[in-house]
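Chemist: just need the structure, nothing else, for what follows:
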Amino acid sequence: MEKDEIRRFDSFEAFEEICSLAKQKEVDFVLLGGDLFHENKPSRSTLVKTIEILRRYCLNDLPVKFQVVSDQTVNFPNRFGHVNYEDPHFNVGLPVFTIHGNHDDPAGVDNLSAIDILSACNLVNYFGKMDLGGSGVGQIAVHPVLVKKGTTTVALYGLGNIRDERLNRMFQTPHSVQWMRPESQEGLSVSDWFNILVLHQNRIKTNPKSAINEHFLPRFLDFVVWGHEHECLIDPQEVPGMGFHITQPGSSVATSLIDGEAKPKHVLLLEIKGNQYRPNKIPLMTVRPFEYAEVVLKDEADVDPNDQASVLEHLDKIVRNLIEKSSQPTASRSEAKLPLVRIKVDYSGFSTINPQRFGQKYVGKVANPQDILIFSKAAKKRQTTTGENIDESEKLRPEELNQQTIEALVAENNLKMEILPVDDLDIALHDFVSKDDKTAFYACLQRNLDETRKKLNSEAEKFKIEEEDIIVKVGECMQERVKEISLRSKGDTGLASSTQNLFLTC
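Modeler: Now for the predicted structure:
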């Protein structure tokens, strides 16, 4: 969202509101369930704004009223090896504990993430980072951060994101996941600890192998904070037969624009005394309103498949109703903001319309005029040899496509590239995957658009170009760039080869 001029500050406003609520309620600490950052390599601007918010609310002279009594070198395996408020060089009045998610997970030779930067700055306590040692699927030991305040003792377990398929296999492999219980202390038994787990994994069971079943978790837990899922299900739900409750806080801002994210956003204030807890959900006031609707065109009586005007009129009516609904004052909003509007349209039996052109009339009325509409078709089901019905959409799995190139996909599907050269897309794909360059495709698009505009402008000064000739000229520009790339690659063969080798050895 950083490149979105309307929504670029939404996540910072929500994060600052969360920190402000923590300060107002005088909480002992803040617990984050992962994905503090939406990008694996957040921009400098994002890092600076995040550090500013943490410094403003976390560094102060307020006393910290709890102790960490576990082995902190095991809990926080960084250079300093202790909870941040115990550092004599910092006044930390609001400790923040966080695990990593699937967006801000550690990577690279040194296995570092953006959370490690905040941890090195002594702004957060980063725990739950696992070293997947052992043979086969790997082996991990989950050590709790033991927190003590008065007579209340809390064992805080953290499990940062691990690829769901792998963690699923680990849970089903004996001794691959070991849960370390607190050692018995004088006047304190193992059963006296209130056990909390925070994890960041797929919970929705569209594919059981790519999700974590609640029944994989140990029964001694009392409370589970489940990250990753964007839908806010803040009210703790008991898992039958397991003895613990799960809260799913969801994302603080809408990012995916799916049905679940249209629900009101909350944070949970958890009060613990002994082995009892009391939840208190608090609505977030700064969140941008989001309205979602689904429509099946063939089920609408006033829509004619042969009359696109009737389709547009029907969709316009839905958008206007959603905008009006979002503008109604509610107690959970601090100020009026342009709403997010998303309509999922099942167009089976109909032709699609241009979403960008449709959204132009709503510029200044909604925050996302370019993608109000998303089109889909009812998934066809096919039977497997075992008789099981599977959606056609499940035939293509990511692991089956990971060796494909853009060039091969274009050739197989008999596509004709009109603006972007195939070689440029291949380079962008390589940079995106191998270098973790999140802006690779954006840069590729911008570079080609700029070159095309310059070429057309220079020719327009010499010759008169009719409107119908523009598409032809764009194609000619692309062909010229393809020839230039081909000549350049022949001249740079040695350099390209050595660079490729360097990347392969990293």
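
Chemist: from now on I want contacts and neighbour counts done on CA atoms only, so please keep to that.
Modeler: Will do.

Chemist: what ranges does the stretch 151-300 of the chain have for its helices?
Modeler: Assigned by DSSP state H, counting those that start in this stretch, the stretch 151-300 of the chain shows helices spanning 164-171.

Chemist: how many residues are close by R219?
Modeler: 11 (other Cα atoms under 10 Å).

Chemist: make that E300, sorry
Modeler: Neighbours of E300 (other Cα under 10 Å): 11.

Chemist: and it, how far is that from P398?
Modeler: 35 Å (Cα to Cα, to the nearest Å).

Chemist: for stretch 32-47, buried residues please.
Modeler: With burial defined by 16 or more other Cα atoms under 10 Å, the residues of stretch 32-47 counted as buried are L32, G33, G34, D35, L36, F37, N40, K41, P42, T46, L47.

Chemist: closest to M180 out of the residues you listed?
Modeler: Nearest to M180 among the buried residues of stretch 32-47 is G33, at 20.3 Å by Cα to Cα.

Chemist: thought the closest one was touching H230?
Modeler: No. Here G33 lies out of contact with H230, judged by Cα atoms under 8 Å, at a distance of 11.4 Å.

Chemist: ranges for the helices of the stretch 1-150 of the chain?
Modeler: Listed in chain order (using DSSP H, counting those that start in this stretch), the helices of the stretch 1-150 of the chain are 10-24, 44-58, 72-75, 114-120.

Chemist: that older thread, got the buried residues of stretch 32-47 as a markdown table, with distance to L217 columns?
Modeler: Shown next, in a markdown table, are the buried residues of stretch 32-47 (distance: Cα to Cα, whole Å):
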| residue | distance to L217 |
| --- | --- |
| L32 | 19 |
| G33 | 17 |
| G34 | 18 |
| D35 | 21 |
| L36 | 24 |
| F37 | 26 |
| N40 | 28 |
| K41 | 31 |
| P42 | 32 |
| T46 | 35 |
| L47 | 34 |
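
Chemist: this one as well, want them side by side:
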Amino acid sequence: MVGIDPGSWSADDTMRILIASDIHLGYLENDAVRGEDSFIAFEEVLSLAVQYDADLILLGGDLFDHAKPSPACMFKCTQLIRKYCLGDKPISVELLSDQFVNFSRVVNYEDPNLNVSYPILSIHGNHDDPVGQSSISSLDILSITGLVNYFGKWSDYTHVRITPVLMQKGSTKLALYGLSHLKDQRLSRLFAEKKVEIERPDDGNDWFNLLTLHQNRADRGPSNYIREDVLPSFLDLVVWGHEHDCQLYEMKENKTENERFFVVQPGSTVATSLASGEALPKHCALLQIHNSDYILTPIPLKTVRPFIFKTIVLSEEDLGSKQVNENEKVQEFLKSKINEAISEAEKLRSGDPKQPTLPLVRLSVFYEREEQDFNRVRFGQNFNGLVANPNDILIMKKEKKIRERKEQINNEDNHISGVAAEAVDVESLLRTYFESLPPERNLQVLSVRAVTDAVREFTLKHDDDVFRRVFEAHKRRCVAALLESTAEKVDEVEERLRICKQELDAADDDQLRTLIDTTAALKVNNTPTMKRAVVVLSSDDEAKVEEAMARGRGRGARGARGRGRGRGRSRARADPDPPPPEPAPERRTTPRRSAAQKSATWLQSLATTRRRRESSDIEDSD
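Modeler: Predicted coordinates for the structure are as follows:
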């Protein structure tokens, strides 16, 4: 049992905060074995808040695994919060700041229509950030129902202003700062441009300053993470969400004036990827604050499914002499390693009746020769009923020296797989893949950055329409660039498209969005922009546009057009024996019209091909 420090601290002046992050409710909720893992862990976190009589529960983002959680997921979440957080226990923490500035509504434990015993304060993460019309987050729904106090939301991406939630218990004053997830590259640029403001109370020295944020902490490339040194030094403690490996240590600190803050990384409460960092023991933490002093105590979670991760290099193992049945010999060796991992997982059982019984096991196997590779899914069926993840129990990779040797003989495929194997996320994987392609196979029109952003939106937010929007926006952008140029020959058109792509790749996030969105009006309609576009197209393209416009106006409008060229063509298609049309002045096919016609056909074909690609063609890396 975690208690007050036996020194001079009094309970009336000590603020107790239970800290957790990356709950990921709903992760694999349709899986028959692992579907309840996230809810079981969340229930334990809430029960610990009751057990240790916490004044507040602070969540560091990603409460939900999807931006649009299923009704079943939302139901279970609501049920758990009502079960553990509502009640008649008095709240001894007084809120001093403007509640409508902090939460956009009255804090739930001061709402006369609610009885709250354990208030939850939460920012959003990258998995549950606002989406759709009016940018509504799942946390907005929990907030309006009075179950969660949602803070740290920010929608102006030209600058960021963080206003603290000012709270007091006895003589202890807490300034709680929250910054929900923003794209790391954008936030990193705002920090570099000094456009992130963190307001501080007038009597700043009297407050304990606590910041919670949800960003990349590990270095994932230039400007793709937030450096700790960009955060203000007046902070006392930072709760860092998003990173799933738990880094919690017991601390008893009294920060001096010249010292910088400490960082607390709670990690996730459920394993959402079978990586080595997820195999670390899962914790939440109890933070006790008394004036400027604090005690941080990690609390191990006892209902988390056991997870064993091992790395095996076959060249370092004694497998005996090379024989014809080397494949079978490797499989038998790996079976023994998995059985050892299952026995090791038994030792991780806490004895809690709610802890899942089947463990997670992942072997990362590096092999030398093709003869050592085999069907992983078929191999995993040997462990049905013994592990929770039989279908992905193995990940097989070739050893680095094999990749380097094949790179020396210009084996392009192995070069690509080698560099992509080290990618930390899907965006890095795609970026590395396109950088590894030879020039003749690389993207000629589409922006790589826009494609990776679209994949991110699809994987995290399940936005099924994002690819169509991005490809259509690029097509309109390229057509607009061609129409504005003086390109007439094919090579001139290709050069103009290359320049257009370079502009998109070189733009930052805001410029990229602006360059794409400025072409949104270039649709097939009656706008002046489209009328100008019709003039420069070839006669065949012009007829197609006129027919589309005629269909939009209806039969009556088509009849009112008179005896124009478009009407003659429509009649020629409908009547098998049409009368000869009136002779029209012949238009000379200039090189510019011919190039524009070819470009339009090429872009349409490219967009159609991209739309047909399924998301299963893109594999994530561990």
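
Chemist: so which of the buried residues of stretch 32-47 of structure 1 are in strands?
Modeler: Members of the buried residues of stretch 32-47 of structure 1 lying in strands (criterion: DSSP state E): L32.

Chemist: in this structure V106 of structure 2 contacts Q99, no?
Modeler: Yes. With contact defined as Cα under 8 Å, V106 of structure 2 counts as touching Q99 (5.6 Å).

Chemist: the helices of the stretch 1-150 of structure 1: which one's closest to G241 of structure 1?
Modeler: Among those, the nearest to G241 of structure 1 by Cα to Cα is helix 72-75 (30.0 Å).

Chemist: comparing the closest one with structure 2, how large is the average distance?
Modeler: By mean Cα distance after the TM-score superposition for structure 1, the fitted helix 72-75 of structure 1 averages 1.2 Å away from its aligned residues in structure 2.

Chemist: read off where that helix ends up in structure 2.
Modeler: Aligned by TM-score structural alignment, helix 72-75 of structure 1 corresponds to residues 99-102 of structure 2.

Chemist: and the contacts of that stretch?
Modeler: With contact meaning Cα atoms under 8 Å, 6 or more residues apart in numbering, stretch 99-102 of structure 2 is reached by R105, V106, V107, F151, G152, T163, P164, V165.

Chemist: of the residues you listed, closest to L606 of structure 2?
Modeler: Using Cα to Cα, G152 is the member of the contacts of stretch 99-102 of structure 2 that sits closest to L606 of structure 2, with 41.4 Å.

Chemist: that closest one maps to what in structure 1?
Modeler: Using TM-score structural alignment, the partner of G152 of structure 2 in structure 1 is G128.

Chemist: what about that match, neighbour count?
Modeler: By other Cα under 10 Å, the residues close to G128 of structure 1 number 26.

Chemist: quick one: it from V366 of structure 1, how far?
Modeler: Taking Cα to Cα, one finds G128 of structure 1 at 39 Å from V366 of structure 1.

Chemist: what do you get for G150 of structure 1?
Modeler: As judged by Cα to Cα, G150 of structure 1 and V366 of structure 1 stand 51 Å apart.

Chemist: and A309 of structure 1, by the same measure?
Modeler: 22 Å.

Chemist: what of E461 of structure 1?
Modeler: Distance from E461 of structure 1 to V366 of structure 1, by Cα to Cα: 39 Å.

Chemist: ok, these two, which is more surrounded?
Modeler: Higher neighbour count among E461 of structure 1 and V366: V366, with 21 against 9, using other Cα under 10 Å.

Chemist: what lines up with the more buried one in structure 2?
Modeler: In structure 2, the residue paired with V366 of structure 1 is V387, using TM-score structural alignment.

Chemist: test my guess that that match contacts L360.
Modeler: Yes. Using Cα under 8 Å, V387 of structure 2 is in contact with L360, at 5.9 Å.
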